[in-house]
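> Predicted model and sequence below, questions to follow.
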Amino acid sequence: MVRAGARRTGTRKKRPFWVELPLLVGIALILALLIKTFLVQAFSIPSESMQNTLQKGDRVLVDKLTPWFGSEPERGEVVVFHDPDGWLDDVAVDPPNTVQKVLSFIGVMPSAEEKDLIKRVIGVAGDTVECVGDGPVKVNGKALDEPYVFPGNTPCSNDDKGTFKVTVPPGKLWVMGDHRQASADSRYHSDDRNKGMVPVDEVVGRAVVVAWPAGRWDTLPVPATFSAR
């Protein structure tokens, strides 16, 4: 006999794993999409233009959170950005297979349909960037010390596009690859609608870590030479 006021107790029946599995997968996908959209996204290095800092096929993690708080790219940072004006028009892209499409959807791999590039920020709004002969690159009249430039390369290229002096307008960036003689960067797109500059609005985020292959794990700090510009 149950006394008045006493509570009935019982054991909740546990759901079978096969019933919970779709829910768990759904939650995982939602979390992955939120992370990809607002926090961090993986990006695969598509070319040799950032050697030796980055090798073709490296996977880097891109910080997408900081720009949400109004922070803009700074000199020396390695950034991923959308193609500003046909920089990749002549670059062939292999169509992704089903696995790649799924992995890119959840952010593990970048989308093959997105035309993104990765370069180092050399100049920000208001900076005057110049190259004469083989270099060095100068920002606001001060020469950069660039140990990250690909061995055997010169900081500047002694050709029509490699010799320049520009002032970066508001809302724009001047970017260059670390493999200076193998990078079609701001120098070689001075005839586009942005005069070779990259709009800040086109920046996806800053590459902060080389995450894969495991043997190449490393951070991507801002070189000391940019601290006194």
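Structure's in. What do you need?
> going forward, measure contacts between C-alpha atoms and count neighbours the same way
Fine.
> Where do the strands of this structure begin and end?
Along the chain, the stretches classed as strands by DSSP state E are 40-44, 59-63, 78-82, 116-123, 128-131, 138-139, 142-143, 164-167, 172-176, 198-199, 203-212, 218-219.
> so who does the nearest residue to Pro67 once chain neighbours are set aside touch?
The shortest distance from Pro67 to any non-neighbouring residue, by C-alpha to C-alpha, 6 or more residues apart in numbering, is to Gly205 (7.0 Å). Going by C-alpha atoms under 8 Å, 6 or more residues apart in numbering, Gly205 touches Val62, Asp63, Lys64, Leu65, Thr66, Pro67, Val79, Val80, Phe81.
> Pull out the buried positions in stretch 138-152.
Buried residues in stretch 138-152, counting neighbours by 16 or more other C-alpha atoms under 10 Å, are found at Lys138, Val139, Ala143, Leu144, Glu146, Val149, Phe150.
> Structure two is appended below for comparative analysis:
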Amino acid sequence: MTSDDRGSSSLSMDEEPRSSHVGDDVKGRKAGKPKRKQLPLWQETILLLGVALVLAIVIKTFFVQAFYIPSESMEPGLILNDRILIQKVSYWGGGEPERGDVVVFKDPGGWLPPEDSAGPTNPVAQVMAKIGLYPTGGHLVKRVIGVAGDTIECCDDQGRLMVNGKAIDETAFVRRGTGKCDGPMPTDGRCDEDWETGPIPEGHIFVMGDNRSRSADSSQKMCRPDETECVPGDEFVPVDLVVGKVFVLLWPADRFRWNTRPDVFEDVPDPS
């Protein structure tokens, strides 16, 4: 191949090769572009803390939040002072709690004593609660037994709750009361009488603690036949008050486990 064949790819003797880094100075920086000024350490620290704070608030608002178990009502699965995490993703876009979910919800009104509704009093704990790093007060944790349209009965001849006529075997996660059944009476925790509730109104759920004789739940809020000051419907929790679903028992570390919905609720028929 001749020099003519190489054409523009060849250089004359008088030409100097041009660098591919056009405009670079001897140190490799682009000409006319000043070096970026480094922030002082204290400013970087404040900036990182601000970003972390915003992320924590976003995570608490939309994804995950910490709570603790304030009573023995969810034994044996969750015991007093257990730390739990709830996730909110399952209830995005119109999603609602399902039978068997363990949920955290805001007090519908009068379910909790004043001392349990107050929340943390320490200023540091109050700030941490705001960003989801410390449990807040005024919330309850219970298991969803029925959803909109369901009818719940207590009990079959084996002491099991029935949802839409289907008996539920809750042996794996329920602690029965002194009456040896899974559905205590509203006030005394015994199974001397049968009861029935429902259909559950649209946009509401019926919840119970797993420790059936030691739980102030929907069964306790039902109106008994001889009560005159009871308000019918107070036993149902509005879905709008549900904060999220428990998905992990976080602390203590030796009790760490993932929380899942029991399979026994899968066979419950739809309300007729």
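Yes, it's here. What you see is a predicted model, and the numbers here were worked out from it, not measured in a lab.
> Give me the TM-score for this pair.
For this chain pair, the superposition-based TM-score is 0.89 by TM-score structural alignment, normalised by the length of structure 1; 223 aligned residues with a C-alpha RMSD of 2.2 Å.
> how about the strands of structure 1, which one is nearest Val25 of structure 1?
Closest approach to Val25 of structure 1 among the strands of structure 1 is made by strand 40-44 (19.4 Å; C-alpha to C-alpha).
> Measure the mean distance from that closest one to structure 2 post-superposition.
In the superposition against structure 2, strand 40-44 of structure 1 averages 0.7 Å from its aligned positions (mean C-alpha distance after the TM-score superposition for structure 1).
> the helices in structure 1, which residues?
Per DSSP state H, structure 1 carries helices over the ranges 17-38, 98-105.
> and the shortest one, which stretch of structure 2?
Right, the one you point to is helix 98-105 of structure 1. Per TM-score structural alignment, the counterpart of helix 98-105 of structure 1 in structure 2 is residues 123-130.
> again, but for the longest one
On the basis of TM-score structural alignment, helix 17-38 of structure 1 is assigned to residues 41-62 in structure 2.
> For the matching stretch, list every residue counted as buried.
Ala56, Ile57, Ile59, Lys60.
> Which residue in structure 2 aligns with the residue nearest to Pro67 of structure 1?
Aligned partner of Gly205 of structure 1 by TM-score structural alignment: Gly244.
> Look up how far Phe63 of structure 2 lies from that match.
Gly244 of structure 2 sits 9 Å away from Phe63 of structure 2, going by C-alpha to C-alpha, to the nearest Å.
> where do the contact lists of the two overlap?
Joint contacts of Gly244 of structure 2 and Phe63 (C-alpha under 8 Å, 6+ apart) are Gln87, Lys88.
> Other residues contacting the match of helix 17-38 of structure 1?
By C-alpha under 8 Å, 6+ apart, stretch 41-62 of structure 2 touches Gln65, Lys88, Val89, Lys130, Ile131, Gly132.
> which residues touch the third one?
For Val89 of structure 2, the contacting residues are Phe62, Phe63, taking C-alpha under 8 Å, 6+ apart as the criterion.
> What lines up with it in structure 1?
Checking TM-score structural alignment: Val89 of structure 2 goes with Leu65.
> Give me the most central residue, structure 1.
Val80 (2.6 Å; C-alpha atoms, centre = their mean).
> ok, back up a step: and the buried residues of stretch 138-152 of structure 1, which two are the farthest apart?
Val139 and Phe150 (19.6 Å).
> my guess is Thr53 of structure 1 meets Pro147, correct?
No. Counting by C-alpha atoms under 8 Å, Thr53 of structure 1 stays clear of Pro147, with 10.1 Å between them.
> what about Lys88 of structure 2, neighbour count?
Here the number of neighbours of Lys88 of structure 2 (other C-alpha atoms under 10 Å) works out to 20.
> show me the contacts for it.
Lys88 of structure 2 neighbours (C-alpha under 8 Å, 6+ apart): Phe62, Phe63, Val64, Val243, Gly244, Lys245.
> cool, and Cys154 of structure 2?
Cys154 of structure 2 makes contacts with Arg160, Leu161, Met162, Asp182, Gly183, Asp194, Trp195, Glu196, as judged by C-alpha under 8 Å, 6+ apart.
> do that again at 10 Å, thanks
Residues near Cys154 of structure 2 by C-alpha atoms under 10 Å, 6 or more residues apart in numbering: 160-163, 167, 181-185, 191, 193-197.
> Pro213 of structure 1 - how many residues pack around it?
Neighbours of Pro213 of structure 1 (other C-alpha under 10 Å): 11.
> wait, isn't it in contact with Arg59?
Yes. Proximity of Pro213 of structure 1 to Arg59 meets the contact threshold set by C-alpha atoms under 10 Å, at 7.1 Å.
> Mind telling me what Cys181 of structure 2 corresponds to in structure 1?
Using TM-score structural alignment, Cys181 of structure 2 sits opposite Thr154 in structure 1.
> what's the distance between the residue nearest to Asp192 of structure 1 when sequence neighbours are not counted and Cys156 of structure 1?
Distances taken as C-alpha to C-alpha, 6+ apart put Asp85 closest to Asp192 of structure 1, at 6.5 Å, once the chain neighbours are dropped. Relative to Cys156 of structure 1, Asp85 of structure 1 is positioned 23 Å away (C-alpha to C-alpha).
> again, but for Lys115 of structure 1
Distance, Lys115 of structure 1 to Cys156 of structure 1, by C-alpha to C-alpha: 26 Å.
> Thank you kindly, that will do.
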